[in-house]
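>>> pasting a predicted model and its sequence here:
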Amino acid sequence: MASLIIIYLGWFIFSKPEKMWEMQYQFFVKGGEPTRYAIFCIRLTGIVLLLAGAMLTALYILEIISIVSSKM
């Protein structure tokens, strides 16, 4: 289920923003540190992915419910 992958990715990004910054800029910056704004933007991206994954999961569940209820 793709929505669960999106939720996991969002949680990882939200919980480890420094690691995500390091993965993104490891070949461009040596010994640098992310700014507070960069951490904020990375966490915001994680929250957006979490919400998108939750909405996709909810839509999937509602679709299953509507299919099951239409067969009854």
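Sure thing, it's come through. Numbers count the residues shown, from 1 in each chain.

>>> please make it C-alpha for all contacts and neighbour counts, starting now.
Will do.

>>> for the longest helix seen in the chain, name the packing helices and strands.
Counting by DSSP state H, the longest helix found in the chain is helix 36-71. With contacts defined as 3 or more Cα pairs under 8 Å, 6 or more residues apart in numbering; DSSP states H and E, helix 36-71 has these neighbours: helix 2-15, helix 17-25.

>>> most tightly surrounded among those?
With neighbours taken as mean count of other Cα atoms under 10 Å, these reach their highest mean count in helix 2-15, at a mean of 18.

>>> dropping in the other structure now:
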Amino acid sequence: MVEKKSKEEAFDCPVGAFFKELNGVFGKRSQFFDHMTQSKVEFLKGIRSLVDERIENLEKKRSTRAGKKMTNIKVE
């Protein structure tokens, strides 16, 4: 009979482990973590600006289509 492993293998993200270690050494109130928090905010604001720009482009495209009218062309 095949034995089942009782322990699951777990893989930790090296970057996450690095930040966890830093948090343990310096605490969350260090300047480093203040900068990291601010960078997360700036990153999300950048994403928001991209989304807002895309929404504006789609709305402009829709409004220009609404303004166009068909014209009949007589073909001989």
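Alright, I've got the coordinates. If you're wondering where the values come from, they're calculated on a predicted model, not measured in any experiment.

>>> and the TM-score between them?
Aligned and superposed, the two chains score 0.54 in TM-score terms (TM-score structural alignment, normalised by the length of structure 1); 49 aligned residues with a Cα RMSD of 2.5 Å.

>>> residue 43 of structure 1: which of the helices and strands packed on helix 36-71 of structure 1 is closest?
helix 2-15 (4.6 Å; Cα to Cα).

>>> give me the angle between the closest one and helix 36-71.
160 degrees (axes from the mean of the first three to the mean of the last three Cα atoms, to 10 degrees).

>>> elements contacting helix 2-15 of structure 1?
Where contact means 3+ Cα pairs under 8 Å, 6+ apart, helix 2-15 of structure 1 is packed against helix 36-71.

>>> in structure 2, which residue range corresponds to the helix it packs on?
With TM-score structural alignment applied, helix 36-71 of structure 1 matches the range 30-65 in structure 2.

>>> mind listing what's buried in that stretch?
By neighbour count on 16 or more other Cα atoms under 10 Å, the buried set for stretch 30-65 of structure 2 is residue 33.

>>> gap between residue 4 of structure 1 and residue 21 of structure 1?
As judged by Cα to Cα, to the nearest Å, residue 4 of structure 1 and residue 21 of structure 1 stand 23 Å apart.

>>> just how off-centre is the longest helix of structure 1 within its chain?
Distance of helix 36-71 of structure 1 from the chain centroid (Cα atoms, centre = their mean, to the nearest Å) equals 9 Å.
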